[in-house]
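A.B. asks: Provided below for reference: sequence and predicted model.
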Amino acid sequence: MTALRFECLDAESDQYAVGPTVRFKLKVVNRTPDRVHSIALRIQIRMEPRRRRYSPEESAKLGDLFGDPSRYAETLNPMQLAEIGIMVPSFTGEIEVPVDMPLTYDMEVASTKYFHNLDDGDVPLLMLFSGTIFYSTDAGVQFGQVPWHEEAEYKLPVAIWKEAMEQHFGGRAWILLRKDKLDALAAYRSERTIPSWEETVERLLKEAGVDG
């Protein structure tokens, strides 16, 4: 029978990924002498926004997510960040494995909006583990379940998220629009022969009296 423990050691932006990705280094420890053949591991990653402080500027930008700071005791609830499945290879004792977490710059996604509006510091994460373990004993190959209570905490630097986005978007972001709104915006751009979408938005901001 196995007795597993998990620890997140580090995180970095994966500059070679096809899209923005944070790569975690996960340490898996088996506290028994049994050899683990493999683990089909599922990892649920949650953000815990209540476990960090916010500057007045950050609070203002996060208003549509959490409301006024006076309500933070009610609104700073855990937020789902990702669910990831990996195969942990054979090991005895302990092993370190990479866990890749793809990111999105869709500003309609709450986690993206959250990271985007933070200036610096860390985001407390909670990793919850489940899955199936295949291991050897004197009786042969056995299998069991990763206990649901297994978890690991990690503080992800905001700078790593921003670095991953910068590597793939280069100071740009994107927003999701309804098709009819996009068609209307495209017509506005075409009628005025504006060469780019960025200049189209700049024109609209100027007409609205907003500095952009």
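C.D. replies: Done, it's in.
A.B. asks: Only C-alpha atoms from now on, for both contacts and neighbour counts.
C.D. replies: OK.
A.B. asks: Which stretches in this structure count as strands?
C.D. replies: Counting by DSSP state E, the chain has strands at residues 4-13, 21-30, 36-47, 79-88, 94-102, 122-137, 140-145, 151-157.
A.B. asks: Counting by contacts, list what the last one packs against.
C.D. replies: Packing partners of strand 151-157 (3 or more CA pairs under 8 Å, 6 or more residues apart in numbering; DSSP states H and E): strand 4-13, strand 122-137.
A.B. asks: Quick one: the strands of the chain as CSV, columns for distance to Leu177 and mean neighbour count too.
C.D. replies: CSV is the format used below for these (distance: least, CA to CA, whole Å; neighbours: other CA atoms under 10 Å):
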stretch, distance to Leu177, mean neighbour count
strand 4-13, 28, 18
strand 21-30, 24, 19
strand 36-47, 27, 19
strand 79-88, 23, 16
strand 94-102, 22, 17
strand 122-137, 29, 19
strand 140-145, 43, 13
strand 151-157, 30, 18
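A.B. asks: now these as CSV including distance to Leu182?
C.D. replies: Converted to CSV, those look like this (distance: least, CA to CA, whole Å):
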stretch, distance to Leu182
strand 4-13, 32
strand 21-30, 28
strand 36-47, 32
strand 79-88, 28
strand 94-102, 27
strand 122-137, 34
strand 140-145, 49
strand 151-157, 35
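A.B. asks: out of these, nearest to Tyr54?
C.D. replies: strand 122-137 (10.7 Å; CA to CA).
A.B. asks: picking that back up, a markdown table for the helices and strands packed on strand 151-157, including distance to Phe169?
C.D. replies: Output for the helices and strands packed on strand 151-157, formatted as a markdown table (distance: least, CA to CA, whole Å):
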| stretch | distance to Phe169 |
| --- | --- |
| strand 4-13 | 13 |
| strand 122-137 | 21 |
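A.B. asks: ok so, going back, of all the strands of the chain, which one comes closest to Ile175?
C.D. replies: Nearest of these (CA to CA): strand 94-102, 18.0 Å.
A.B. asks: angle of the closest one against strand 36-47?
C.D. replies: 40 degrees (axes from the mean of the first three to the mean of the last three CA atoms, to 10 degrees).
A.B. asks: try this one side by side with the last:
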Amino acid sequence: MPATTPALRIEVRDVEAATPAVAPALRFRLDLRADAPVRALTLATQLRIDATARGYDEQARQRLKELFGPPEEWGRNLSSLLWTQTVTHVPAFEGSTTAPVTVACTYDFDVAAAKYLHGLPDGEVPLRFLFTGTVFYLDDGRLQAACLPWDTEADFRMPVSVWKDLMDRHFPDTAWIRLERGTFDRLYAHRVRHTLLGWDDAVRSLLETSGG
């Protein structure tokens, strides 16, 4: 009797900081269940922030203004944000198994996901995991391959504190911005001209001059 393609169900169990790690990363743990033996699984994950699936107080709306515009425009501007895409190779299993999905994190404020995560004061981040990939199984002793159904996905609500704790661990009391070379040269010249000790001093002096 020919084998049927294994039907997979995927849930996100939890998330923690990836350790050891030179750069900041989060490790999401997936629960996978299959109704038939799986010889291997190549799992591609698109991770999106479902920004419309939570509420925002006035403080959050002001912090996220650069992403979604003034509060009165959020009705048409609030949308899902792509965080990242990864590929995970899951070895053979029967019944159920767990698999990690490691997501690199950045404090680069030119990246929309980082800007959004930094802008949330507290609460949860509504995440949507969209899965594609190939499942390998045996049919009468022959290795077969099938694509995951297009609607294979899972939702997960990540505490904002998980991301903030990760950033505090790798960048304690600091944040990062990227400057054009010409802007950096002007800032450096300002620092030297006024004999300022550090970059914070240079930026702070400019803010004080402008009244910011």
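C.D. replies: Yep, it's here. Everything quoted here is computed from the prediction, not taken from an experiment.
A.B. asks: Among the helices and strands packed on strand 151-157 of structure 1, which comes closest to Ser59 of structure 1?
C.D. replies: strand 122-137 (14.6 Å).
A.B. asks: equivalent range in structure 2 for that closest one?
C.D. replies: Matched against structure 2 by TM-score structural alignment, strand 122-137 of structure 1 falls on residues 124-139.
A.B. asks: Stretch 83-100 of structure 1 too?
C.D. replies: Going by TM-score structural alignment, stretch 83-100 of structure 1 sits over residues 85-102 in structure 2.
A.B. asks: how near is the residue positioned nearest the centre of structure 1 to Gln142 of structure 1?
C.D. replies: The centroid of structure 1 falls nearest to Leu81 when counting by CA atoms, centre = their mean (4.7 Å). Distance, Leu81 of structure 1 to Gln142 of structure 1, by CA to CA, to the nearest Å: 33 Å.
A.B. asks: hmm, back to that, for Asp64 of structure 1, which of the strands of structure 1 is the nearest?
C.D. replies: Judging these by CA to CA, what sits closest to Asp64 of structure 1 is strand 79-88, at 14.6 Å.
A.B. asks: could you say what helices and strands the closest one packs with?
C.D. replies: Partner elements for strand 79-88 of structure 1 (3+ CA pairs under 8 Å, 6+ apart): strand 36-47, strand 94-102, helix 110-116.
A.B. asks: quick one, which of the helices and strands packed on strand 151-157 of structure 1 is nearest to Thr32 of structure 1?
C.D. replies: Short answer: strand 4-13, nearest of those by CA to CA, at 8.4 Å.
A.B. asks: That closest one versus strand 21-30: what angle between them?
C.D. replies: 160 degrees.
A.B. asks: Which part of structure 2 matches strand 4-13 of structure 1?
C.D. replies: So strand 4-13 of structure 1 sits over residues 8-17 in structure 2, by TM-score structural alignment.
A.B. asks: mean per-residue distance, the matching stretch to structure 1?
C.D. replies: Stretch 8-17 of structure 2 differs from its equivalent in structure 1 by a mean of 0.8 Å after superposition (mean CA distance after the TM-score superposition for structure 1).
A.B. asks: Show me the contact partners of that stretch.
C.D. replies: Residues outside stretch 8-17 of structure 2 that contact it (CA atoms under 8 Å, 6 or more residues apart in numbering): 24-35, 152-156, 158, 162, 166.
A.B. asks: that older thread, average offset between the match of strand 122-137 of structure 1 and structure 1?
C.D. replies: Per aligned residue, stretch 124-139 of structure 2 averages 1.0 Å (mean CA distance after the TM-score superposition for structure 1).
A.B. asks: from the chain's centre, how far out does that stretch sit?
C.D. replies: Counting by CA atoms, centre = their mean, to the nearest Å, stretch 124-139 of structure 2 is centred 16 Å from the centre of its parent chain.
A.B. asks: May I have the residues that are in contact with the counterpart of Ala44 of structure 2 in structure 1?
C.D. replies: Aligning on TM-score structural alignment places Ala44 of structure 2 opposite Arg42 in structure 1. Counting by CA under 8 Å, 6+ apart, Arg42 of structure 1 touches 83-86, 129-131.
A.B. asks: just those residues now: which is nearest Trp197 of structure 1?
C.D. replies: Using CA to CA, the contacts of Arg42 of structure 1 come closest to Trp197 of structure 1 at Glu83, 33.9 Å.
A.B. asks: what about Arg35 of structure 1, neighbour count?
C.D. replies: Look at Arg35 of structure 1: counted by other CA atoms under 10 Å, it has 18 neighbours.
A.B. asks: Check the spacing between the closest residue to it other than its chain neighbours and Lys179 of structure 1 real quick.
C.D. replies: Leaving aside its sequence neighbours, Arg35 of structure 1 sits nearest to Thr92 (CA to CA, 6 or more residues apart in numbering; 4.8 Å). Separation of Thr92 of structure 1 from Lys179 of structure 1 (CA to CA): 54 Å.
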